[in-house]
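Q: below is the structure, and that's it, no one-letter string:
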């Protein structure tokens, strides 16, 4: 949250400078446009692609800003203004970093390091029961579950599945975690030999699925200029994959139900399409995309379909067994070629554990990297990481085995009931409305009567940490076991916050509402991207 505040502050301050710059240079730019006729052809081509991906308005603004930056002195002015804000923000970081160690102690501290760590841990925000998502273990049994997975991790902390001939135990555990997850996600119904690996999290699982799909489609169809199509609700990990693996990304709007628009995806498909994407559910609004229809589309065009089940993998199978109307979402849908599912979310495993699954070995083999010409010997690795923590694998196995099907069913019952109660409570607040129809345990809500980000500011002052969303402006809470005993508290605080904003419109001192608004109104998204990169580069 602190980093988010700084970034948004950065955007807000720079927006004023950018507007001033545009006002100052716009007449000059219009005069100088003919001078840059050599650039028109490239701009025209980029604009066509931009319109397809980002819309006409954004593309025109991007093209205009490109020309503006060619005016002598403008680029240096922009860089200087950006650096001013970065330096101002980093001044706060510098004060926090005072006293941080920059080298090893001369003499080791021994067990005293544990005391220092306990002292540092006390500075963390009180997260119990008030964070959206974040910590998924909760309830009276949480202490016992924490102890169990911590002991399992500690027992195998020294192991590394890269050395599969040495640490056969964790290789065994990984295979069983993958197999048990595949059994939950339609292995039997599909009739295929579902296979996969454990990864460090949902992002790595998605990255591997995209890379494997790219290479598989190159082998199958000879595609050399790969493209993938995602709805705007899809996770940002796909943007990262597109940059890492040189894949053109086509982003399409969602439909009126905030689901992936199958017709819009169909219109974007061409001979270079390798992959389309669906989520079950999507992170912003907790809504399951029409996976069955996407599967039919993927089969019709002979492309891959990845389903992001990072949030839903350890909820939806059990919610269906409990009688909830869950639409098709897994390998039982023909056309689904890969799935990502996080064990460290609702699987209640230690952080850093996810699973990537493939319909068959023919696709999965493209995930691996094999090196034959290294002087260090023959090398093959299944995931992005070479060495991996066997302790985390053991912790995930312990979590799944200790809970079993009955444990997951009971957890799902509790969090689904809590999310439904939150939905009903929000519906009882006239100024708010639910965004779409949530299928799972994420509840997004907005308002057409007051500033929802001001509501978020008041909720933050009460200790709640919600997720702020855009397009539309809204908030969401990802319900976990932590929230089950505090649902009434949440709804009471939310109702009071809405009342406060309604009676006293206008952002509170130090709040994020004006910053979110400024970031949302900033037209040049390329500039926003540059600002984010500059800020991150200065923060590390």
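A: Received, thanks. The structure presented is a predicted model; accordingly, all values stated were derived computationally and were not measured.

Q: can we go C-alpha only for contacts and neighbour counts from here?
A: Fine.

Q: now tell me what touches stretch 244-257 from outside.
A: For stretch 244-257, the surrounding residues in contact (C-alpha atoms under 8 Å, 6 or more residues apart in numbering) are 52-54, 211, 225-233, 239, 241-242, 260-261, 264-265, 268, 436-437.

Q: my error: substitute stretch 146-159 in the last question.
A: Residues contacting stretch 146-159 (C-alpha under 8 Å, 6+ apart): 137, 167, 170, 349-350, 389-396, 398-399.

Q: all strands for the stretch 251-400 of the chain, in order.
A: Applying DSSP state E, counting those that start in this stretch to the stretch 251-400 of the chain gives strands spanning 273-279, 304-308, 338-342, 354-358, 369-371, 379-381.

Q: who's in contact with residue 181?
A: Counted by C-alpha under 8 Å, 6+ apart, residue 181 has contacts residue 355.

Q: which element is it on?
A: helix 168-184 (DSSP states H and E).

Q: below is an additional structure, to be compared with the one above:
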């Protein structure tokens, strides 16, 4: 197993800018002890393990208090942010069916920056997602959302913050829009739920985003992110018990007995619930506030360092420790490739092209190492203008040709080129992403891109022939 992990992202070295939230050895050891204590327990049946029922209820209550909720706010622990969002959308759908009686396919209105779990929920639950462009500052546009609302709209969405650029949407305006139109408003605080309250307490400006805003009906917040708990642990909160009831499922006609579930899953690992409760008790508000101060200081070091590097910039005005790096003069994907070659795991983003950074406690004390490698990466890209120009020119010509040729021809050419670049059936994953992302951006048919991504996912989830 140790040998198999050699090629994994180097998160213990602080070189992974997503996926892992490292609380440090002391907290991690404590959390593992809590998790393994309840390693075998199953939270499917709350009556069998009253300890887990207590832990979950107290985690929900503490989270609700942190996010501006009163005693009426209730919730459920889930396996992660996607499940929390799925439950909220499912609840909104069933609420609308019972109380709004929408004719036709119900719609949800969401900013283009909203998490893909929302269109995923639409795909699962037979809903229609309606995407709205964001403003120039990357925040949601409430005026555009208002113009998009129809008689079939049931839900509007805001993020705190939106993952791509780390900005908090104008939740007060979105929630007011929902309230005046009798709609459900969900705030996705999966990333910021256990960070933004303490950022605000430390004096940083944070727009209103939680249950203190009238009109907010539900929220999602991940404990396994800035709550520094074990995966997978998230919370979905509802303004009151009546709303939460729409997220439940019960089947009473099974020969095996009465089946009831508060989540999408059946079996739920007790360890994740116990670890979340333990780490919240262990750290308390003071502990989270102290970690937040460290993380925000590290984030500011990165922002100051980026400002001194010609050719790269932070996009927008992030409200916490999630940010994106873009460039007006360099191929930012090529910069990302150079960072990857230096051991960093950094996500690539599109529209606009950028590199994504999630700064967390594991990066405290390692910001200068990142900035040193970022300067070197920018310098390396800047010293190869000829190769970059040829790549961009080839992609521009390819995009123009694909838009002019018949659909069947473009698909054949796209699949062939993708295979040679390591995308789709028959290819190996590419070592460098700049050409791959450039080709993806040039595709006129997004359906082709979807098929390529599904092919790649299929390939990655098979055993090698050998």
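A: Looks like it arrived, so ask away. Remember, it's a predicted structure, so these values are computed and weren't measured experimentally.

Q: superposing both, give me the TM-score.
A: TM-score of the superposed chains, computed with TM-score structural alignment, normalised by the length of structure 2, equals 0.87; 418 aligned residues with a C-alpha RMSD of 1.5 Å.

Q: returning to what we had before: tell me the most buried of the strands of the stretch 251-400 of structure 1?
A: Sort those by mean neighbour count, taking mean count of other C-alpha atoms under 10 Å, and strand 338-342 sits at the top with a mean of 30.

Q: who touches residue 218 of structure 1 in this structure?
A: residue 224.

Q: now for it: what does it line up with in structure 2?
A: Using TM-score structural alignment as the criterion, residue 218 of structure 1 maps onto residue 97 of structure 2.

Q: surely that match forms part of a strand?
A: No: counting by DSSP: H, G, I helix; E, B strand; the rest coil, residue 97 of structure 2 is not part of a strand but helix.

Q: ok, back up a step: tell me which of the strands of the stretch 251-400 of structure 1 sits nearest to residue 465 of structure 1.
A: When these are compared by C-alpha to C-alpha, strand 338-342 sits nearest residue 465 of structure 1, at 21.6 Å.

Q: how far does that closest one sit from its chain's centre?
A: Centre-to-centre, strand 338-342 of structure 1 and its host chain are 13 Å apart (C-alpha atoms, centre = their mean, to the nearest Å).

Q: stretch 524-532 of structure 1 maps to which residues in structure 2?
A: Counting by TM-score structural alignment, stretch 524-532 of structure 1 corresponds to residues 445-453.

Q: before we move on, what SS does the aligned partner of residue 362 of structure 2 in structure 1 have?
A: Using TM-score structural alignment, the equivalent of residue 362 of structure 2 in structure 1 is residue 482. Secondary structure of residue 482 of structure 1, reduced to three states by three-state DSSP: helix.

Q: cool, residue 288 of structure 2 as well?
A: With three-state DSSP as the basis, residue 288 of structure 2 sits in helix.

Q: and it, how far is that from residue 301 of structure 2?
A: Using C-alpha to C-alpha, to the nearest Å, residue 288 of structure 2 is found at 20 Å from residue 301 of structure 2.

Q: neighbour count for the two, which is higher?
A: residue 288 (21 against 16; other C-alpha atoms under 10 Å).

Q: and the closest residue to the more buried one other than its chain neighbours, what is it in contact with?
A: Spatial nearest neighbour of residue 288 of structure 2, chain neighbours left out: residue 198 (7.2 Å); criterion: C-alpha to C-alpha, 6 or more residues apart in numbering. Each residue near residue 198 of structure 2 by C-alpha under 8 Å, 6+ apart is listed here: 288-289, 292.

Q: need the counterpart of residue 198 of structure 2 in structure 1.
A: Looks like residue 198 of structure 2 aligns to residue 318 there (TM-score structural alignment).

Q: what does residue 332 of structure 1 align to in structure 2?
A: Aligning on TM-score structural alignment places residue 332 of structure 1 opposite residue 212 in structure 2.

Q: would you agree that match is in contact with residue 68?
A: Yes: counting by C-alpha atoms under 8 Å, residue 212 of structure 2 does reach residue 68; the two are 5.0 Å apart.

Q: re earlier: next one: the match of residue 198 of structure 2 from residue 409 of structure 1, what distance?
A: Separation of residue 318 of structure 1 from residue 409 of structure 1 (C-alpha to C-alpha): 5 Å.

Q: likewise residue 95 of structure 1?
A: Taken as C-alpha to C-alpha, the span from residue 95 of structure 1 to residue 409 of structure 1 is 48 Å.
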